[in-house]
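Enquirer: this one's sequence-less:
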């Protein structure tokens, strides 16, 4: 039950199969990584299959700007899709409505029958993360979850195609951290299954929460054009590149060409976070990664621009509930 792709060469290829998703007689956690060098590009899929849940991380460098895609079988699944890098547009032939794929955005789909085309930016790798729940599993998880998901569920029950948003909704640092935890699960056996199942449900909760916030923020949007949204994305990329010594709000406004009000409100609309908190969260996640790689605490604090080890330790403990020293010792055990 995979997806077929066809580039300009004209040959259909089946990729990213979901083996035994509905088979209860399989091992509880199965993983595999597949790499392909194809006429239309190079792709890699890392797949994790749990009971009634399928996880995939994809890394694609597409040379053909336009691909044809189709699902050869009925796909009675709900997909949570997270764009990590790259951008593109997918158009399904039946609906004939474009679905915009943009970095740091997420969406939810129910597409039992799919046939369409996709256009990707050939200059930037398209990296994505997906969680697929079987229809029954999803409906069980979200029953009585309120109006946010009720309309979505009504379409699923009716067997009708549905998506949360045509443009996608913002992914925040909590979402990114949850994805990172899934891809770097430290457990084995039964604990691994419990951990991955809990994180998949956590991502579903975070997405529903993000959609609620997205609707509230966009009752009166500060961003009036695609240009405004592109400038907000530029600001985010600039902040990440200069996270050690981030620019002031006035400097960001001057760099982006947006006034400070539009910049602050627009950034929160797109990333569901304030500018300063987004940078702080990013730095702490980077600190965690460096500590896991056995970089000394003093070096981590200095490299990430903290004024002192004491202040870094305070912020780290506030975020993760444990001091950097204890975190490092636990990671080494």
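Expert: Looks like it came in fine. These numbers come from a predicted model, not from an experiment.

Enquirer: Going by C-alpha atoms from here, please, whenever you check contacts or count neighbours.
Expert: Fine.

Enquirer: Flag every buried residue along the helix or strand hosting residue 268.
Expert: Secondary-structure assignment from DSSP states H and E places residue 268 in helix 260-271. Residues 260, 262, 263, 264, 265, 266, 267, 268, 269, 270, 271 are the ones in helix 260-271 that count as buried (16 or more other CA atoms under 10 Å).

Enquirer: same question, stretch 219-227
Expert: 222, 223.

Enquirer: give me the number of residues near residue 176?
Expert: Residue 176 has 16 neighbours, counted by other CA atoms under 10 Å.

Enquirer: before we move on, the earlier item: turn the buried residues of helix 260-271 into TSV, including distance to residue 311.
Expert: Putting those into TSV (distance: CA to CA, whole Å) gives the following:
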residue	distance to residue 311
260	28
262	31
263	28
264	26
265	29
266	30
267	26
268	26
269	30
270	29
271	26
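
Enquirer: Looking at the residues you listed, spot the one nearest residue 32.
Expert: The closest of the buried residues of helix 260-271 to residue 32 turns out to be residue 271 (CA to CA; 32.0 Å).

Enquirer: what's around the residue nearest to that closest one when sequence neighbours are not counted, how many residues?
Expert: Counting by CA to CA, 6 or more residues apart in numbering, residue 271 lies nearest to residue 170, which is 4.9 Å off, once chain neighbours are set aside. Per other CA under 10 Å, the neighbour tally for residue 170 reads 26.

Enquirer: Now for residue 170: which residues touch it?
Expert: 104, 105, 106, 210, 214, 269, 270, 271, 272 (CA atoms under 8 Å, 6 or more residues apart in numbering).

Enquirer: Can you verify my assumption that the second one contacts residue 83?
Expert: Yes: taking CA atoms under 8 Å as the contact criterion, residue 105 and residue 83 are neighbours in contact, 5.6 Å apart.

Enquirer: Settle this for me: residue 294 is touching residue 327, isn't it.
Expert: No: using CA under 8 Å, residue 294 makes no contact with residue 327, being 10.8 Å away.

Enquirer: So these two - more neighbours on which side?
Expert: Set residue 294 next to residue 327 and count neighbours by other CA under 10 Å: residue 327 wins out with 17 against 14.

Enquirer: what about that one, which SS state?
Expert: helix (DSSP: H, G, I helix; E, B strand; the rest coil).

Enquirer: Look up how far residue 317 lies from it.
Expert: Here the criterion is CA to CA, to the nearest Å. By it, residue 327 lies 9 Å from residue 317.

Enquirer: which residues touch residue 231?
Expert: With contact set as CA under 8 Å, 6+ apart, residue 231 has these partners: 256, 257, 258.

Enquirer: I meant to write residue 127 there.
Expert: Residue 127 touches 57, 58, 59, 60, 83, 84, 85, 86, counting by CA under 8 Å, 6+ apart.

Enquirer: Put the buried members of the contacts of residue 231 into a PyMOL selection.
Expert: Here is the PyMOL command that picks out the buried ones among the contacts of residue 231, judged by 16+ other CA under 10 Å:
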select buried, resi 256+258
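
Enquirer: Second structure for comparison follows:
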């Protein structure tokens, strides 16, 4: 059986798939979304198959801490993004458990696998992109040094991670994932779009692992949690963002560690992140015809509608009003 996952306490099978490595190579896009209500959790499970790629997005709301057992016969490379919650993976292929914290990613390879998955938080969300081994190796023939070393280990057939250290999901990765999850295209053009985003995300991951700092500023879990909190605080106060000193005080860090640690984890500055998220949210608001451009500028904390329009045009190449045309 290529893949099966079940809830250990109830022995209930959550997914039982007969998709083999070769079935990934569907010439057309196959996509499914299922909402499931179970005694121990509610979930939304989405899958996309096309051209040797399998994308998976899961959103879980557990009623209690839950343990799952999984078994797979697939020979795959998996790009894993833990978007929310804490995930603990005990695998036959790895001597030590793999613990993914909130907003972390890695790339893994295995040829068949079995073990248990524990979601330690009640809310959990993951996004994965899977390639059959041969497809991945062909795609990454002339990649950077880190990806070349990883591919050499994949060729040997041994289970491997691209790095023992998971990295934070930075803003460009999050934007690419969001673009996939919110894609409005249909059929063939959607398949082209998803393929382009899968390659873009692989490039972003490869560069993140290739360029990670030798000596991290945010070294401890406490430092990383504080910087994650700072990012969430920015999003919650996007209409009236704090100064850097205020944000450092709220997060419980000094300004130096906040500035350097934020750039290290998210590959952008605090205020670069704020500017990008404002513009990203503005496009969502502009799709609502009941909101004026002035109202949107005020909602997102711009000093004036002129400032908002100038920033929008610089980013996207056209004005907010042209976005609505």
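Expert: Looks like it came in fine. Only a predicted model underlies this, so the values are computations on that prediction, with no experimental measurement involved.

Enquirer: quick one on the thing from earlier: next secondary structure element downstream of the helix holding residue 268 of the first structure?
Expert: Downstream of helix 260-271 of the first structure (by DSSP H and E), the next one is helix 275-292.

Enquirer: So what touches the helix or strand following that next one?
Expert: Per DSSP H and E, the first helix or strand lying C-terminal to helix 275-292 of the first structure is helix 297-303. Here helix 297-303 of the first structure makes contact (CA under 8 Å, 6+ apart) with 244, 287, 290, 291, 307, 308, 309, 312, 324, 325.

Enquirer: which bit of the second structure covers helix 297-303 of the first structure?
Expert: Aligned by TM-score structural alignment, helix 297-303 of the first structure falls on residues 293-299 of the second structure.

Enquirer: With the first structure overlaid, how far apart is that stretch on average?
Expert: For stretch 293-299 of the second structure, the mean deviation from the first structure after alignment is 1.3 Å (mean CA distance after the TM-score superposition for the first structure).

Enquirer: out of the contacts of residue 231 of the first structure, who's nearest residue 150 of the first structure?
Expert: The closest of those, once distances to residue 150 of the first structure are taken by CA to CA, is residue 258, at 37.2 Å.

Enquirer: before we move on, the earlier item: show me what the residue nearest to residue 271 of the first structure lines up with in the second structure.
Expert: By TM-score structural alignment, residue 170 of the first structure lines up with residue 168.

Enquirer: what does residue 315 of the first structure give?
Expert: Under TM-score structural alignment, residue 315 of the first structure pairs with residue 311 in the second structure.

Enquirer: Not counting sequence-adjacent ones, nearest residue to that match?
Expert: Excluding its sequence neighbours, the residue lying closest to residue 311 of the second structure (CA to CA, 6+ apart) is residue 279, at 7.9 Å.

Enquirer: cool, residue 57 of the second structure as well?
Expert: Spatial nearest neighbour of residue 57 of the second structure, excluding adjacent residues (CA to CA, 6+ apart): residue 127 at 4.5 Å.

Enquirer: residues contacting the one you found?
Expert: By CA under 8 Å, 6+ apart, residue 127 of the second structure lies in contact with 55, 56, 57, 58, 80, 81, 82, 83, 177.

Enquirer: out of those, which are inside strands?
Expert: Using DSSP state E to define strands, the subset of the contacts of residue 127 of the second structure located there is 55, 56, 57, 58, 80, 81, 82, 83.

Enquirer: Next, count neighbours for the first one.
Expert: Just to be clear, that refers to residue 55 of the second structure. The number of residues packed around residue 55 of the second structure, counting by other CA under 10 Å, is 20.

Enquirer: so who does it touch?
Expert: 47, 48, 49, 127, 128, 129, 130.

Enquirer: The fourth one -> the first structure?
Expert: When you say that, I think you mean residue 127 of the second structure. Here residue 127 of the second structure is matched to residue 129 in the first structure, going by TM-score structural alignment.

Enquirer: ok, so what distance separates its match from residue 296 of the first structure?
Expert: 31 Å.

Enquirer: in the second structure, what residues pair with the strand or helix carrying residue 4 of the first structure?
Expert: For residue 4 of the first structure, the host element (DSSP H and E) is strand 3-6. Mapped onto the second structure using TM-score structural alignment, strand 3-6 of the first structure covers residues 4-7.

Enquirer: residues of the matching stretch that come out buried?
Expert: Buried, per 16+ other CA under 10 Å, within stretch 4-7 of the second structure: 4, 5, 6, 7.

Enquirer: Stretch 244-259 of the first structure maps to which residues in the second structure?
Expert: With TM-score structural alignment applied, stretch 244-259 of the first structure matches the range 239-254 in the second structure.

Enquirer: Sort out which residues of that stretch are buried, please.
Expert: Residues of stretch 239-254 of the second structure classed as buried by neighbour count (16+ other CA under 10 Å): 241, 244, 247, 248, 251, 252, 253.

Enquirer: which ones are touching the spatially most central residue of the second structure?
Expert: The centroid of the second structure falls nearest to residue 81 when counting by CA atoms, centre = their mean (4.2 Å). Shown in contact with residue 81 of the second structure (CA under 8 Å, 6+ apart): 103, 104, 105, 106, 126, 127, 128, 169.

Enquirer: try residue 112 of the first structure
Expert: Taking CA under 8 Å, 6+ apart as the test, what residue 112 of the first structure contacts is 74, 75, 76, 77, 159, 160, 161.

Enquirer: Count the neighbours of the nearest residue to it once chain neighbours are set aside for me.
Expert: Counting by CA to CA, 6+ apart, residue 75 is the residue found nearest to residue 112 of the first structure once chain neighbours are left out, at 4.5 Å. Neighbour count of residue 75 of the first structure, defined by other CA under 10 Å: 16.

Enquirer: quick one, what contacts residue 75 of the first structure?
Expert: Shown in contact with residue 75 of the first structure (CA under 8 Å, 6+ apart): 1, 111, 112, 113.

Enquirer: Please give the element, helix or strand, for the last one.
Expert: The reference is to residue 113 of the first structure. Under the criterion DSSP H and E, no helix or strand holds residue 113 of the first structure.

Enquirer: Run a quick check on it versus residue 71, I expect a contact.
Expert: Yes: counting by CA under 8 Å, residue 113 of the first structure does reach residue 71; the two are 6.6 Å apart.

Enquirer: Show the contacting residues for residue 171 of the first structure.
Expert: Applying CA under 8 Å, 6+ apart to residue 171 of the first structure gives the contacts 82, 104, 105, 106, 210, 271, 272.

Enquirer: corresponding residue for the fifth one in the second structure?
Expert: Yep, that's residue 210 of the first structure we're talking about. Checking TM-score structural alignment: residue 210 of the first structure goes with residue 208.
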